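Undergrad: below are the sequence and a predicted model; questions follow.
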Amino acid sequence: MARVVVLTPNPAVDVTYRVAQQLVGATVRVLGVQRRAGGKGINVVRVLRSLDVDALAVQPLGGATGEAIRNQLAEDEIAAVNIDAGQETRTTVAVVDDMEHPTLYAEPGGKLSSRVWVQLLDAIANHCEPGGFLVIAGSYPPGTTSNQIGSLVAEGRAAGAFVVVDASGPALIAAANAAAHLVKSNEEELLEASGSVNLESGISQLLTLGAGAVLISRGPAGLELVSADGARESQIGVPGVFGNPTGAGDAATAGLVSALLGGASQRTALRRAAITGAAAVLSPTAGEILPSDLAVLDARLDAFADQLPTPKDSSLHKT
């Protein structure tokens, strides 16, 4: 059993091409290439490890790309439950320069069989523990149903875990409908998934469906956390941070979970999320932070303390 179990339903080998300038319709020379085990959940696990939180990575893997992920997780000494997907694991390609937002090409992945879904549920039941966390992060393979997503949430809740789901589209709605303790998305994804015209109505819809709390990432503008009991917290982003934003949201999720796991208040956990997300922006690789950056970024937030909302003594997760 594990205090934190992180499920990546649709993992990938993440390939990052660094170029001088992103151009459409032209031959672009690649200055550097990096290949690594990826997917939002695996990024979350990596950052949790940097924060000294032991986490178990659960994912379906198949083919040569799946084997590459399996080997890298083993080399990095990341505890993992790897389920045979019966098909090739997908690849994503990010094109990065120092001027524009990275361009991402994401393969859809393959549909998972009923056998794989049963094994994912078994992994949750066997490894989640009361008072711990289940984090489900990232996209879902084609053909995934709302019932299948809901069953993952239900299994985590039945095991006594605090269930966090970082999703978009119909998966976000399904997670809220399944009463995930916390659902996370960015502002654009929330509006698209809910069909709402503004942030407030979108958040209200997710809470009405059954989510215990909604966390909205607004990029440099920061984070917004609203609970079903009416508690609300806002956190500005760390000012003056520039770099690669790919994976920053995953790092923020890890920061939030690590703080809540330690019994932090909602206010403190949200601040930790903002700082950890900013640390990921400073890293050239998604799913990585330098722990030494955290204190520097924390101090930078203190320098802008007059812009912070008044702290509240509230708690989102209690063991």
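TA: Alright, I've got the coordinates. Numbers count the residues shown, from 1 in each chain.

Undergrad: hey, let's count contacts and neighbours off CA atoms from now on
TA: Will do.

Undergrad: what about the helices in the stretch 1-150 of the chain?
TA: Secondary structure of the stretch 1-150 of the chain (DSSP state H, counting those that start in this stretch): helices at 40-50, 63-75, 114-127, 146-158.

Undergrad: how far does the helix or strand just after the last one sit from its chain's centre?
TA: Right, the one you point to is helix 146-158. Counting by DSSP states H and E, the next helix or strand C-terminal to helix 146-158 is strand 162-166. Its chain's C-alpha centre lies 9 Å from the corresponding centre of strand 162-166 when counted by CA atoms, centre = their mean, to the nearest Å.

Undergrad: likewise for stretch 66-77?
TA: 20 Å.

Undergrad: A further structure is provided below for comparison with the first:
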Amino acid sequence: MIITVTPNAALDLTYEVDALTRHTIHRVRSVTERAGGKGINVASVLAQLGHEVVVTGCAGGATGAQVCADLDARGLAHSFAASDGEARRTLTVVSTSEGDATVFNEPGPVQSPEAWQSLLDHVSGLVAETGASVVVLSGSLPPGAPADGYASLVRRCRDAGAAVVLDADGEPLRLGLAAQPDIVKPNRAELAETTGVEDAAAGVAALRALGGRDVVVSAGPDGLTWYAADGTAVRARLDASLRGNPTGAGDAVVAALAAGLVGRRPRDLVVRDAVAWSAAAVLQPVAGVVDPTDVARLAAQTLVEDVR
């Protein structure tokens, strides 16, 4: 069992346009509305690929009710904590001609100290109730949450017996490392922003100095590298570039990491899966969706090598 925690869940709107141009009117070719936030996208990918998963986090108000209704319609189990305010929305504009996406993220509602404590208690109770072996913590913290909120969540989950994958950046990541999550997954830009270091290996070392253990650094079309706590590293990348919507690619990587922890799979197989799952996500118009046929085909095209 895997639990994904989205402290700042959202209702995602996706517009598809021929091309995105400033200062003009656009004709929207398609509109998609679905539950979102990074942890929900992770859970969606996991469920599509046959893994048992439960979604939790904060999703209040009428928008939160829409989030829950969509999860029900998609057959995704969920158990949200009590929260303050109206859940946020996000808007993604996908340009079909450029094969890229532009994202607008609302900040989300302010959570009181009582609401944050409710989330901590709810997550640790859910781990105990379900016997989950892995918890994914991902996305932004809502306004009002303590800066070290992820550190508290990591400790609660580890104390309950679950391994933790943390996908965050900036101050929440830096402070969260003190609780020693099992895996953290920044992308190259997030790693540089968090550590102030451009070189990936040096950035990983900086995260380790703060309490990090295994660090997986994703680099878009250049693949990803798993820097293990024992000093070894393994890299994987696709043998060809893809065009599409990259919005949910990182979430698919996190899903593969969580699945790998549950199955205790070797790192070289996990990074191969992570590249294949993320590439399959790029081929879909909305985040949180993969086609298992694409996954199998792309896994066969993924190159894996040890890093010296």
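TA: Sure thing, it's come through. Bear in mind the structure is a predicted one, so any value in this text is a computation, not a measurement.

Undergrad: for Leu270 of structure 1, which of the helices of the stretch 1-150 of structure 1 is the nearest?
TA: helix 40-50 (15.4 Å; CA to CA).

Undergrad: the closest one maps to which residues in structure 2?
TA: The alignment of helix 40-50 of structure 1 onto structure 2 (TM-score structural alignment) spans residues 38-48.

Undergrad: list of residues touching that stretch?
TA: 3-6, 9, 52-55, 76, 136-139, 248, 251-252, 254-256, 259, 287-290, 292 (CA atoms under 8 Å, 6 or more residues apart in numbering).

Undergrad: ok, average deviation of that stretch from structure 1?
TA: With mean CA distance after the TM-score superposition for structure 1, stretch 38-48 of structure 2 departs from structure 1 by a mean of 0.4 Å once superposed.

Undergrad: buried set for that stretch?
TA: Judged by neighbour count using 16 or more other CA atoms under 10 Å, the buried positions of stretch 38-48 of structure 2 are Lys38, Gly39, Ile40, Asn41, Val42, Ala43, Ser44, Val45, Leu46, Ala47, Gln48.

Undergrad: likewise stretch 26-36 of structure 2?
TA: Glu33, Arg34, Ala35, Gly36.

Undergrad: how about stretch 150-160 of structure 1?
TA: Buried residues in stretch 150-160 of structure 1 (16+ other CA under 10 Å): Gly150, Ser151, Leu152, Val153, Ala154, Glu155, Gly156, Arg157, Ala159, Gly160.

Undergrad: contacting residues around the equivalent of the second one over in structure 2?
TA: The reference is to Ser151 of structure 1. Matched by TM-score structural alignment, Ser151 of structure 1 corresponds to Ser152 in structure 2. Neighbour list for Ser152 of structure 2: Leu120, Gly176, Ala179 [criterion: CA under 8 Å, 6+ apart].

Undergrad: with respect to Ser278 of structure 2, which of those residues is nearest?
TA: Nearest member of the contacts of Ser152 of structure 2 to Ser278 of structure 2, counting by CA to CA, is Gly176, at 24.6 Å.

Undergrad: not counting sequence-adjacent ones, nearest residue to that closest one?
TA: Leaving aside its chain neighbours, Gly176 of structure 2 sits nearest to Ala151 (3.9 Å; criterion: CA to CA, 6 or more residues apart in numbering).

Undergrad: can you check Pro220 of structure 1 too?
TA: Gly237 (5.0 Å).

Undergrad: check the mean deviation of the biggest helix by length in structure 1 from structure 2.
TA: Scanning structure 1 for the longest helix, with DSSP state H as the assignment, gives helix 266-282. Helix 266-282 of structure 1, aligned to structure 2 and superposed, deviates on average by 0.8 Å (mean CA distance after the TM-score superposition for structure 1).

Undergrad: so after that helix, what's the next helix or strand?
TA: helix 291-303.

Undergrad: list of residues touching that following helix?
TA: In contact with helix 291-303 of structure 1 (CA under 8 Å, 6+ apart) are residues Ser50, Leu51, Val238, Pro239, Ile275, Thr276, Ala278, Ala279.

Undergrad: residue contacts, the last one?
TA: Same thing as Ala279 of structure 1. Ala248, Ile289, Leu290, Asp293, Leu294, Leu297.

Undergrad: again, 10 Å this time
TA: 238, 241-243, 245, 248, 251-252, 273, 288-297 (CA atoms under 10 Å, 6 or more residues apart in numbering).

Undergrad: cool, and the fourth one?
TA: Contact criterion CA under 10 Å, 6+ apart gives Pro220, Ala221, Gly222, Ala278, Leu297, Arg300, Leu301, Ala303, Phe304 as the residues in contact with Pro239 of structure 1.

Undergrad: name the element Val254 of structure 2 belongs to?
TA: Residue-wise, Val254 of structure 2 maps onto helix 249-263 under DSSP H and E.

Undergrad: how much space between Gly287 of structure 1 and Arg36 of structure 1?
TA: 10 Å (CA to CA, to the nearest Å).

Undergrad: oh, I was asking about Val118 of structure 1
TA: 27 Å.

Undergrad: do the same with Thr268 of structure 1
TA: Counting by CA to CA, the separation of Thr268 of structure 1 from Arg36 of structure 1 is 32 Å.
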